[in-house]
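Participant: Requesting a structural model of the entry that follows:
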Amino acid sequence: MALGEFDLIQKYFTRPTPQAVLGVGDDCALLQPAAGMQWAISSDMLVEGRHFLSTVRPERLGHKALAVNLSDLAACGAKPVAFTLALALPRVDEAFLAGLAQGLFDLADAHGIGLVGGDTTAGPLNLCITVFGEVPPGQALRRDGARAGDALWVSHPLHGGLGDARLALEAFRGHVSLDGADFEAVRTAMEQPQPRVALGLGLRGLATAAIDVSDGLVGDLRHVLRRSGVGAEIGLADLPIGPVLARQPQQQQWQCCLAGGDDYELLFTAPPAAGAAVQAAAAAAGVGARCIGRLTAEPGLRLLDAQGRAVPLQLQGFDHFAAGA
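Facilitator: Below you'll find the predicted structure:
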């Protein structure tokens, strides 16, 4: 007998939720913020064919659906508390649901958070998660605090770099050829991004502005520049590029690293004197951090080679409505 909506929720998505006064099973979840804290709330949607391929393993899809939302909390310097899930399914596939729930809850357990509500319906495969986090008043990392003279930083995996997720997509599309080990390395970066929550918490009081790199470094940086009323210079030789992408032609490296998207690293600014503290925060979080440039009073973004000469690259971050299906 096929599972109905409420049986599906009970079997795969109902667990004890100590973070909630009232969790799954009622019309609303009831959450109690810690004394003196502000809520940080963000939602993200993953749609099959646009945000993930139909070949992705359900465990990895569950992981990524929550990871991209936790990345938003990381960029705000917020501690995750709980999340909701709205799920559309073309059909009830219990093997798929078991894998999806495993990936989702494995990451939730790693961050000590619970699923407190949501919805399920029939339709094209689509996952929408809303995350709730806490941050002390005045300590949230925002996009509008960058100042001319600040250093520009980006986090990265200890043994990798930016652009690997985009390289994996190009391999799936048949635009580049990778051997088995290289393909699996970049595929993992694409399908199982690691939200930099610990780093976000460590940057409270250090970073002047922050954003997560979801739609490409250049595109996301422009949001910060616009909100803060500043410009920036990036040293192309300073970009963190991992070993797999480094074996590609230079133009491919720059395209993937600067405009690839799906990295879910933190791009942030800090005063030049805070460099040692930033590195200490990154080390404590178990990630790398690289200073890739500086902010300027002059508006605009300039990409510079190792000799400080401007490089006229035409790059643009991902746009869900401008991009093809």
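
Participant: contacts, neighbours, all on C-alpha from now
Facilitator: Fine.

Participant: now Gln251: how far from Asp164?
Facilitator: Relative to Asp164, Gln251 is positioned 14 Å away (criterion: C-alpha to C-alpha, to the nearest Å).

Participant: out of the two, which sits in the more crowded spot?
Facilitator: Legend: neighbour count by other C-alpha atoms under 10 Å for Gln251 and Asp164, higher for Asp164 (31 against 10).

Participant: and the more buried one, what does it touch?
Facilitator: 186-187, 189-190, 242, 244-245, 256-257, 263 (C-alpha atoms under 8 Å, 6 or more residues apart in numbering).

Participant: same deal with Phe96?
Facilitator: Contacts of Phe96 by C-alpha under 8 Å, 6+ apart are Pro58.

Participant: is it true that it lies in a helix?
Facilitator: Yes - looking at Phe96 with DSSP: H, G, I helix; E, B strand; the rest coil, it is inside a helix.

Participant: Can you give me the distance of it to Val68?
Facilitator: 20 Å.

Participant: do Phe105 as well
Facilitator: Distance from Phe105 to Val68, by C-alpha to C-alpha: 14 Å.

Participant: neighbour count winner among the two?
Facilitator: Using other C-alpha under 10 Å as the criterion, Phe105 and Val68 rank with Val68 on top: 26 against 22.

Participant: Show me what whichever helix or strand the more buried one is part of is packed against.
Facilitator: Per DSSP states H and E, Val68 falls inside helix 58-76. Helices and strands in packing contact with helix 58-76 are listed as strand 38-47, strand 79-89, helix 94-110, strand 126-135, helix 180-191, helix 197-202, strand 209-212; criterion 3 or more C-alpha pairs under 8 Å, 6 or more residues apart in numbering; DSSP states H and E.

Participant: next up, for comparison:
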Amino acid sequence: MLAEFDLIRRYLMPSPTRHAADGVALGSGDDAALLVPQAGHQLAVSVDTSVVDVHFPGDAPAFAVGHRALAVALSDLAAMGAKSRWCFMALTLDQRRFADDAATHAWMEGFGQGFHTLCQRHATTLAGGDVTSGALTVGVTVMGETPQGQALRRDGARPGDVIAVTGELGGGAGGLALWQRGERHLEHPLLQRYLLPEPRLAAGEALLGLASAAIDISDGLLADLGHVRHASSVGAVLDIEALPLAQGLEEALGGEAARQAALSGGDDYELLVTLAPEKVEEAQQRLSGFGLGLTVIGHCSETPGVQGIPSGGRAGWQHFNEGTP
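Facilitator: Sure thing, here's the model as predicted:
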């Protein structure tokens, strides 16, 4: 029988070596963590829950489950323009999924590697958490910092601002479609986009002072644009021909389905931003330093709703809504 604290010590706790830059005065092993934010900064805090067979396939590689659970949470910090600092994990582990303790240890090793590799890439310290038994679920709380009063928000868009997206769209939905068809070649670019999404933290920070509003594209472009529209009390005019489609998406799904995936598929974790037209070029130059594109796909208007999209298109993913994907 596997013990909770044995799993935590072996696979989840970071290296005991800490540096002052971690901002962790007291971490894993006590009842609560003690964190030290930078002076002159605000904390950005978000929590995300990933449930097996809802947010990731039950047969997904353990490394991908660990990576993805953290990546989707960090994406919320990226949308705020925050620098990631700390995270907490609540892991519910279903040992009935494994044949024996050896299989559990093998899965946990892969899961921990996926999680900690992404932590290291984004200088994020796992400062605590919890492990329990039940249906496989990963809850991740992330904490980041933004300079006082400079965080990107959803309520800053104004009529006349352009609407732009980072990177490419539709890859998450395309990868899920391939997985459901039985595709298991993990080097396929669409499967990479679905199983191993990359949170755009550097892009979010680079857009501070330029973007008027921002959100990450998790539930689909139209759904997440809707959150910005409502928060900012603006409408939108989109040019669907300008949508930057993910590599291989049209070949995998066909032209019409590829465009629908880009509009409503979700799981892209790119950033959707609004900017004054005169700031677009500078924003594109900043992001080009990361090898990342910024594509203008429309503009904000005073007319409510969204113009320029096919009628009858799905808005995107919503929990607790009958008929959603």
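
Participant: Can you give me the TM-score here?
Facilitator: Once superposed, the chains reach a TM-score of 0.92 (TM-score structural alignment, normalised by the length of the first structure), with 311 aligned residues with a C-alpha RMSD of 1.8 Å.

Participant: count of neighbours near the aligned partner of Val138 of the second structure in the first structure?
Facilitator: Alignment note (TM-score structural alignment): Val138 of the second structure maps to Leu127 of the first structure. The number of residues packed near Leu127 of the first structure is 20, by other C-alpha under 10 Å.

Participant: Same question for the one 5 residues further on.
Facilitator: Using other C-alpha under 10 Å as the criterion, Phe132 of the first structure is surrounded by 22 other residues.

Participant: Could you do Ala102 of the second structure as well?
Facilitator: 11.

Participant: what's the helix or strand for it?
Facilitator: With DSSP H and E as the criterion, Ala102 of the second structure is inside helix 101-121.

Participant: got it, and Glu256 of the second structure?
Facilitator: Using DSSP H and E, Glu256 of the second structure sits in helix 255-264.

Participant: quick one: stretch 164-173 of the first structure aligns where in the second structure?
Facilitator: Counting by TM-score structural alignment, stretch 164-173 of the first structure corresponds to residues 171-180.

Participant: Pull out the buried residues from that stretch.
Facilitator: Within stretch 171-180 of the second structure, the residues that count as buried by 16 or more other C-alpha atoms under 10 Å are 171-179.

Participant: And Gly293 of the second structure? What does it align with in the first structure?
Facilitator: So, by TM-score structural alignment, Gly293 of the second structure is matched to Gly288.

Participant: swap in Ala223 of the second structure?
Facilitator: So Ala223 of the second structure corresponds to Gly219, using TM-score structural alignment.

Participant: ok so, going back, which residues of the second structure does the helix holding Val68 of the first structure align to?
Facilitator: Taking TM-score structural alignment, helix 58-76 of the first structure hits residues 62-80 over in the second structure.

Participant: Enumerate every residue touching the aligned partner of Ala90 of the second structure in the first structure.
Facilitator: Aligned by TM-score structural alignment, Ala90 of the second structure pairs with Ala86 of the first structure. The contact partners of Ala86 of the first structure, by C-alpha under 8 Å, 6+ apart, come to 118-120, 127-129.

Participant: Spatially nearest residue to Ala86 of the first structure, not counting backbone neighbours?
Facilitator: Asp119 (4.5 Å; C-alpha to C-alpha, 6 or more residues apart in numbering).

Participant: what about the helices in the stretch 151-300 of the second structure?
Facilitator: 171-180, 189-195, 201-206, 221-232, 249-253, 255-264, 280-288 (DSSP state H, counting those that start in this stretch).

Participant: Mind putting those into CSV with distance to Pro310 of the second structure?
Facilitator: Compiled in CSV, the helices of the stretch 151-300 of the second structure are given as follows (distance: least, C-alpha to C-alpha, whole Å):
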stretch, distance to Pro310 of the second structure
helix 171-180, 19
helix 189-195, 24
helix 201-206, 30
helix 221-232, 12
helix 249-253, 18
helix 255-264, 9
helix 280-288, 27
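
Participant: and of the ones you listed, who's closest to Gly66 of the second structure?
Facilitator: Closest to Gly66 of the second structure of the helices of the stretch 151-300 of the second structure is helix 189-195 (C-alpha to C-alpha; 9.9 Å).

Participant: superposed on the first structure, where does that closest one end up, distance-wise?
Facilitator: By mean C-alpha distance after the TM-score superposition for the first structure, the fitted helix 189-195 of the second structure averages 0.8 Å away from its aligned residues in the first structure.

Participant: who touches that helix?
Facilitator: By C-alpha under 8 Å, 6+ apart, helix 189-195 of the second structure touches 56, 60, 64-65, 68, 171-176, 178-179, 185-186, 246-249, 267-268.

Participant: Then stretch 227-242 of the first structure?
Facilitator: 143-148, 156, 159-164, 225, 253-254, 257, 290-306, 308.

Participant: Derive a ChimeraX selection command for the buried subset of those.
Facilitator: Here is the ChimeraX command that selects the buried residues among the contacts of stretch 227-242 of the first structure (16+ other C-alpha under 10 Å):
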select :143,144,145,146,147,148,156,160,161,162,163,164,225,253,254,257,290,291,292,293,294,295,296,301,302,303,304
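
Participant: now, which of the contacts of stretch 227-242 of the first structure lie within strands?
Facilitator: Among the contacts of stretch 227-242 of the first structure, the members found in strands (DSSP state E) are 156, 290-296, 301-304.

Participant: any chance of the residues you listed in a markdown table, plus distance to Leu30 of the first structure?
Facilitator: A markdown table is the format used below for these (distance: C-alpha to C-alpha, whole Å):
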| residue | distance to Leu30 of the first structure |
| --- | --- |
| His156 | 36 |
| Arg290 | 40 |
| Cys291 | 42 |
| Ile292 | 43 |
| Gly293 | 44 |
| Arg294 | 43 |
| Leu295 | 42 |
| Thr296 | 45 |
| Leu301 | 44 |
| Arg302 | 47 |
| Leu303 | 48 |
| Leu304 | 51 |
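
Participant: closest to Leu22 of the first structure among those residues?
Facilitator: For these, the nearest to Leu22 of the first structure is His156 (37.4 Å; C-alpha to C-alpha).
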